[in-house]
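Peer 1: What follows is a predicted protein model with its sequence.
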Amino acid sequence: MRLLTAALATLAATAQAHPGHGIAADTHWHASDAWGFVLVGALVLLAIWLSRGD
């Protein structure tokens, strides 16, 4: 089981993103990225609203 765990953990090192994703300056965004930010913003507003204390 330890060998399987170690083997699966090393697979992440071989992951490759398509061009434009990564640390390089030549990056781009997807629509799903924008929706993620919208969702996080909505969750922050919900948390503020719920914690305002009546």
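Peer 2: That came through, no problem.
Peer 1: all contacts plus neighbour counts: C-alpha atoms, from now on.
Peer 2: Fine.
Peer 1: Centre of the chain to the helix or strand harbouring residue 9, how far?
Peer 2: Here residue 9, judged by DSSP states H and E, is contained in helix 2-11. Centroid separation between helix 2-11 and its chain, computed with Cα atoms, centre = their mean, to the nearest Å, is 23 Å.
Peer 1: now stretch 44-54
Peer 2: The answer for stretch 44-54 is 24 Å, by Cα atoms, centre = their mean.
Peer 1: Comparison target, given below:
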Amino acid sequence: MKSVLSAAALAWAALATTPAAAHEGHGLPGSSHWHATDTAGLLLVVVLAAGLAWWTRRK
């Protein structure tokens, strides 16, 4: 019974991770791409860094 549960858990884990390989760039070496949320996050970091630099240099 224990081996059946282990096999079922392994099968479930394999199926649960299948959507992560939906398109190229997810973990493939040499292949990368950007999503809209990646760009928005990068822009947010840049804006926050610029704001922090302005805040610390003001008189």
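Peer 2: Looks like it arrived, so ask away. On a predicted model such as this, the values are computed, not experimentally measured, just so you know.
Peer 1: Next, the TM-score between them, please.
Peer 2: TM-score for the superposed chains, counting by TM-score structural alignment, normalised by the length of the first structure: 0.59, backed by 41 aligned residues with a Cα RMSD of 2.2 Å.
Peer 1: before we move on, back to that, other SSEs contacting the helix holding residue 9 of the first structure?
Peer 2: With contacts defined as 3 or more Cα pairs under 8 Å, 6 or more residues apart in numbering; DSSP states H and E, helix 2-11 of the first structure has no helix or strand neighbours.
Peer 1: following that helix, which helix or strand comes up?
Peer 2: helix 31-50.
Peer 1: how much does that following helix stray from the second structure?
Peer 2: Averaged over the aligned pairs, helix 31-50 of the first structure sits 0.5 Å from the second structure after superposition, using mean Cα distance after the TM-score superposition for the first structure.
Peer 1: Can you point out the buried residues in that helix?
Peer 2: Within helix 31-50 of the first structure, no residue counts as buried by 16 or more other Cα atoms under 10 Å.
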